[in-house]
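Visitor: what shape does this take:
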Amino acid sequence: MSTVFLVHGGLWEPMDAERFWRTPGIVATLEARGVTVLVPDRPQQPGSWAEEVAVLREHLPQEPVVVVGASNGCSVAALLAIEYPELVEGLVLAWPATGGDPVTDERTHAGLTSRGASSTVADELLAADTLRGVRDEDLARLGIPVAVLPSVPENPSHQRKTVDALLGLIPGSRELPGCPEPPTPYFPPHKDELAGTLAAFARRQS
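Guide: Predicted coordinates for the structure are as follows:
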């Protein structure tokens, strides 16, 4: 079975791999299913998406992995797949953060600057086609298996329209069963199903 490389959510907030993936039990449940799991931390106050990609590139092993991006981590996950196709054999975009939505972007921009990001950095991080920081034309050229996992129910930060846009944009992509995103209080009943879904996707790439 392929190694799974988990990229947590968050953007300029106190979020890390421990809180997003380990505390909700996702890592342990995947490992119990025989999956090798890598759970790096993203930079907490990045100046750009390129900075995030450079940091996570250092954690990628030499053997190809299945990358699972979560929420805003979908941007980093997709960029890793685009820039290092020899190291990424499958991609899951889970609970993709909605980009290019004026109301959501205004609220997120205010949150970023309130946490210390400059307006310039906030503008750069929020610049979007479908995913923040990723060009649609690059997503459309992905030549690996891609799956999209929606937030169910949808919410302003993780809208259904983003899932539909990605499925229409990325050739051969398919939808996985959705659930609430961790670490929200609505997630725990979905832990086992999510782990099973991710393990099955990884198994198909090995």
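Visitor: switch to C-alpha atoms for all contacts and neighbour counts from now on
Guide: Fine.
Visitor: doesn't E89 fall inside a strand?
Guide: Yes: counting by DSSP: H, G, I helix; E, B strand; the rest coil, E89 is found in a strand.
Visitor: would you do the same for the sequence below? I want to compare the two.
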Amino acid sequence: MNTVFLLVHGGLGDDMDADRFWTRPGVADGLRRKGRPVLAPDRLRHAPDWPAEAAHLAAFLPDRPVVVVAGSNGCSAAVRLALAFPQRIDRLLLAWPATAGDAEVDARLAGVPRALLRGETLRGVTDDELATLAMPVGVLPSVPDNPFHQRRTVDALLRLVPGCAELPGCPEPPRPGFGSHVDGLLASITGFADC
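Guide: I've put the predicted structure just below:
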């Protein structure tokens, strides 16, 4: 039985959805072409906090463990999901993790509830909580990094999460230039899931 992939899209306080983040850039369909079952739900709109996002995502979990692939701010929702339901998450891939605690970046997110901006390495999660993740965790950096997805976040995750592995980086969808990296990203995702 093939592993189910739960794709958790990025975005925070904007109009991002699973279609724009995973489907149109070719990630969801690319995994399906490889024979991989994919769930790509939209995250909770106007969530008051990260536990609410995790509760929303939990409703999409199938009856067997999944590989969660989260992008950007979706990494916070995915980690909260993994902390709440560790037995349901086989592996967790944090792709292009959004940087927390950068006042300049946070200032660009006017209108986003403060509860969604709080955190240490990742928004909505303490570093102590990150250190308790027991499933295999991979981290995929944004290349090149940018103010929203800084290299320091990847380095901190590699240091904090036991056994965390770095995968080859690429630009995040739906950024221009991402299209030439889809095949490499698909290989990274399936390789991580199968190891």
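Visitor: for A202 of structure 1, list the residues it contacts.
Guide: Counting by Cα atoms under 8 Å, 6 or more residues apart in numbering, A202 of structure 1 touches 1-4, 66, 90.
Visitor: go again with 7 Å.
Guide: Going by Cα atoms under 7 Å, 6 or more residues apart in numbering, A202 of structure 1 touches 1-2, 4, 66.
Visitor: at the geometric centre of structure 1, which residue sits there?
Guide: Residue closest to the average C-alpha location in structure 1 (Cα atoms, centre = their mean): G69, at 2.0 Å.
Visitor: and R135 of structure 1, how far from H190 of structure 1?
Guide: Relative to H190 of structure 1, R135 of structure 1 is positioned 32 Å away (Cα to Cα, to the nearest Å).
Visitor: re the thing from before, filter the contacts of A202 of structure 1 down to the buried ones and express that as a PyMOL selection.
Guide: Buried members of these can be picked out in PyMOL with the line below, counting by 16 or more other Cα atoms under 10 Å:
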select buried, resi 1+2+4+66
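Visitor: of the contacts of A202 of structure 1, which are still contacts in structure 2?
Guide: Here is what carries over to structure 2 from the contacts of A202 of structure 1, by both residues aligned by TM-score structural alignment, their matches' Cα atoms under 7 Å: V66.
Visitor: what are the ranges of the helices in structure 2?
Guide: 18, 27-33, 50-58, 74-84, 103-107, 114-117, 127-130, 151-160, 182-194 (DSSP state H).
Visitor: pick the most buried one from those.
Guide: Most buried of the helices of structure 2 by mean neighbour count (mean count of other Cα atoms under 10 Å) is helix 74-84; its value is a mean of 25.
Visitor: tell me the angle of that helix relative to helix 50-58?
Guide: 80 degrees (axes from the mean of the first three to the mean of the last three Cα atoms, to 10 degrees).
Visitor: give me the contacts around helix 74-84 of structure 2.
Guide: By Cα under 7 Å, 6+ apart, helix 74-84 of structure 2 touches 8-11, 50-51, 53-54, 58, 70, 89, 94, 97, 122-125, 133.
Visitor: show me which pair in the contacts of A202 of structure 1 is furthest apart.
Guide: M1 and V66 (9.9 Å; Cα to Cα).
Visitor: tell me the counterpart of A193 of structure 2 in structure 1.
Guide: Aligned by TM-score structural alignment, A193 of structure 2 pairs with A202 of structure 1.
Visitor: this completes my enquiry, with thanks.
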